[in-house]
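Colleague: next input, structure requested:
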Amino acid sequence: MLSLVLAFGITAQDAQAQRKKKAVTLSKDVNINAFKFRNVGPAFLSGRIADIAIHPDNDNHWYVAVGSAGVWKTENAGTTWIPLFDNQKSYSTGCVSIDPSNASTIWVGSGENVGGRHVGYGDGIYRSDDDGKSWKNMGLNKSEHISKIIVHPDNSNTIWVAAQGPLWSKGGERGVYKSTDGGSNWKQVLGNNEWTGATDLLIDPRNPQVLYAATWDRHRTVAAYMGGGPGTAIYKSTDGGENWSKIHNGLPRSNMGKIGLAISPQNPDVVYAAIELDRTKGGLFRSANGGGSWTKMSNTVSGGTGPHYYQELYASPHKFDR
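Modeller: Below you'll find the predicted structure:
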């Protein structure tokens, strides 16, 4: 029995030595240049999706703004992706819009519009006139976080921008800005508070003279976060953004936090507002008369890490009041 075990042990050792020798021989013959590396994850590496714009004439073409990874494009409804923003100075993007009159012109607002401590900031607004192949910085360099870009449906030279402004400091470029020369020059049309910026912006699809804006009073330090204040409000303009009036009948009287806005495609007199209140409470409010008065519909508030990240609303293009 002992001799059998010893014989088996010797045989096993010999076989193992032969395998090692063979493995060494094979490794010398392998050409590693034939191998190509590919990214296998993690899937969340690029961070949050900040915004999506879909081509008006080809719904297989999407532009996606990513909070920490620039702008991407797909031409096959998401099967494959092309990076468009890797050569720009800012890696963080907050919004993307397509010119309704010229779908080759793409606008991107840099800097993600959230209140988290690890948010990336940007260096202004960018325009591409060749479907995202090349970009030009069009100003608002001190905005740091751009929330929304709206291009006039009939006039490509008129653009409105909601700029939230710096998170960690006061000042910068905050509020709603308007350009009437294709972005060469900008005029602040709403906002004069060093801590309050514009976090959302809507346009009435029937009448581009009518706009709605939500402002947000927010600030962060190393030790604390102020997610709301007296500067937070909803405004309406009926002259293309030149003048604004606060619309607050029926809205909470206390300090409000981040606000998300939506307008009904079926009946644009109906406007919705998701409003953050004290201690992460809040609710969904609805106006049936263009912001003249508001009714609270529910206590719904954005979940996850809180409204300072995901306080956004979208009205269904297919069914009213959804």
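
Colleague: can we go C-alpha only for contacts and neighbour counts from here?
Modeller: OK.

Colleague: which residues in the stretch 101-250 of the chain form strands?
Modeller: In the stretch 101-250 of the chain, the strands defined using DSSP state E, counting those that start in this stretch lie at 106-110, 125-128, 136-137, 146-151, 159-163, 175-179, 187-190, 196-204, 207-217, 219-220, 225-226, 233-237, 245-246.

Colleague: now the second one, please; I'll put the structures next to each other:
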Amino acid sequence: MRAPSVLVLCAAMLVATPLRAQSLDPRLFAGLEWRNVGPFRAGRISAASGAIGQPGVFYVGTPNGGVWKTTSAGETWFPIFDSIKTISSIGAVEVAPSDPNVVYVGTGDLNSYFDGRGDGMYKSADAGRTWRHIGLEGTQQITSILVHPHDPNTVLVAALGGFFQTQSDARGVFRSTDGGANWVKTLYVDDKTGIGALARAADAPDVILAATMFRSVAPGTGVLFQSPDTAQTRTRLYKSIDGGLTWHEVSGGGLPRLTRRISLAIAVGTNAQRIYLIGNFGLYRSDDGGTSWRQMAADDKRIANGQGGYTSGVYVDSKNPDIVYTFHVTAYKSTDGGNSFVAFKGGPPGGDDPQVMWIDPTDGKRILMGYD
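Modeller: Below you'll find the model as predicted:
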């Protein structure tokens, strides 16, 4: 910190004695060079993942800057997606849990709206050195990727679709068992509703949750942020118990009316019985796989979605189902299963809005968080 102090001191002297400064020989400054001393802010992070078994290796996706990688646990980052010239908006990144060389990227950022349109899925088999396009070109915005914990070729993709799309291949849950060579759509609602989130527990890979999200604007209306609360625009929760092949809707049992963006988490070590769900309406928990629900910390309005769902997230520790994190304009943490929360990271006055979190399935203390 000595060099910055000298620079500040020199500036103060120049301001205080302007006439003297003007008389100095310019050659005296020839050895001075500009360097960045902060603040170091890189903009919003839209996706995050890490390599299991490689403590320093993480990946992040950005709304308009491609994919970046660190091998030093975040000390330095370098771009790895610049060879792809057609798209730079990233919606999801997932490293295969059983093979750290296999990395999947879904393009199109949820929160970039019209500017965040992608052109499908990409895959790297060499830890991000090279990439190839693997389909789903019409999806425009991909929100989640789940790679099977033991098979890097079995992949589920949540496609939200664009605001003006009506074709059926733009939205839904897509499944591949050959590393993206072929895709089968296994869940589809309608031509205006896509999938906003997917969730599974690493130790129960056949149990998967999917949350829908209405994503449509009538041409010429300009209606974007407000949609009427109807049966079509309402958010729905679906569950699969066969790895995403078939789905059934989950409703009732104390679950509130679901609206807009929601986030999901399934706790490891509970046989996929402990589920957390969060939205603008608050945090709900199920201890029986989604049959019954109860609201947690109902009086704490801080922990629900923030900014109309712009900040939304619920994540659960991979070793302790009672440690749960939620996103508002600050990240919050509970150590008692969601009964009470304390501020964890970010928030006012710095304006660091939490966006994404990745928790190592094998180590609940190894966490990567992405902010705006």
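
Colleague: can you give me the TM-score here?
Modeller: Aligned and superposed, the two chains score 0.81 in TM-score terms (TM-score structural alignment, normalised by the length of the first structure); 293 aligned residues with a Cα RMSD of 2.8 Å.

Colleague: one step back: export the strands of the stretch 101-250 of the first structure to TSV and tack on distance to I52 of the first structure and mean neighbour count?
Modeller: Formatted as TSV, those follow (distance: least, Cα to Cα, whole Å; neighbours: other Cα atoms under 10 Å):
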stretch	distance to I52 of the first structure	mean neighbour count
strand 106-110	11	29
strand 125-128	16	22
strand 136-137	20	16
strand 146-151	11	27
strand 159-163	16	28
strand 175-179	21	25
strand 187-190	25	18
strand 196-204	15	27
strand 207-217	20	22
strand 219-220	26	18
strand 225-226	28	14
strand 233-237	24	22
strand 245-246	29	14
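
Colleague: would you list these in CSV and tack on distance to N60 of the first structure?
Modeller: Shown next, in CSV, are these (distance: least, Cα to Cα, whole Å):
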stretch, distance to N60 of the first structure
strand 106-110, 16
strand 125-128, 19
strand 136-137, 25
strand 146-151, 22
strand 159-163, 26
strand 175-179, 30
strand 187-190, 35
strand 196-204, 25
strand 207-217, 27
strand 219-220, 39
strand 225-226, 40
strand 233-237, 34
strand 245-246, 39
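
Colleague: so how far is stretch 150-166 of the first structure from its chain's centroid?
Modeller: Centroid separation for stretch 150-166 of the first structure versus its chain: 15 Å, with Cα atoms, centre = their mean, to the nearest Å.

Colleague: equivalent analysis for stretch 143-158 of the first structure, please.
Modeller: A distance of 14 Å separates the centroid of the chain from that of stretch 143-158 of the first structure, by Cα atoms, centre = their mean.

Colleague: where does it end up in the second structure?
Modeller: Alignment note (TM-score structural alignment): stretch 143-158 of the first structure is matched to residues 139-154 of the second structure.

Colleague: what residue is smack in the middle of the first structure?
Modeller: A centroid search over the first structure (Cα atoms, centre = their mean) returns A50, at 2.2 Å, as the residue closest to the centre.

Colleague: counterpart of it in the second structure?
Modeller: With TM-score structural alignment as the criterion, A50 of the first structure matches S46.

Colleague: which elements pack onto the helix or strand where the residue nearest to the centre of the first structure lies?
Modeller: Element membership for A50 of the first structure, per DSSP states H and E: strand 49-54. For strand 49-54 of the first structure, the packing partners by 3 or more Cα pairs under 8 Å, 6 or more residues apart in numbering; DSSP states H and E come out as strand 62-66, strand 93-98.

Colleague: and if we set it to 10 Å?
Modeller: In this structure, strand 49-54 of the first structure makes packing contacts with strand 62-66, strand 70-74, strand 93-98, strand 146-151, judged by 3 or more Cα pairs under 10 Å, 6 or more residues apart in numbering; DSSP states H and E.

Colleague: and the next element down the chain from the longest helix seen in the second structure?
Modeller: Secondary structure of the second structure per DSSP state H: the longest helix is helix 2-16. Remark: after helix 2-16 of the second structure, the chain's next helix or strand is helix 18-22, criterion DSSP H and E.

Colleague: what's the distance between that next one and the middle of its chain?
Modeller: In terms of Cα atoms, centre = their mean, the centre of helix 18-22 of the second structure is found 53 Å from the chain centre.
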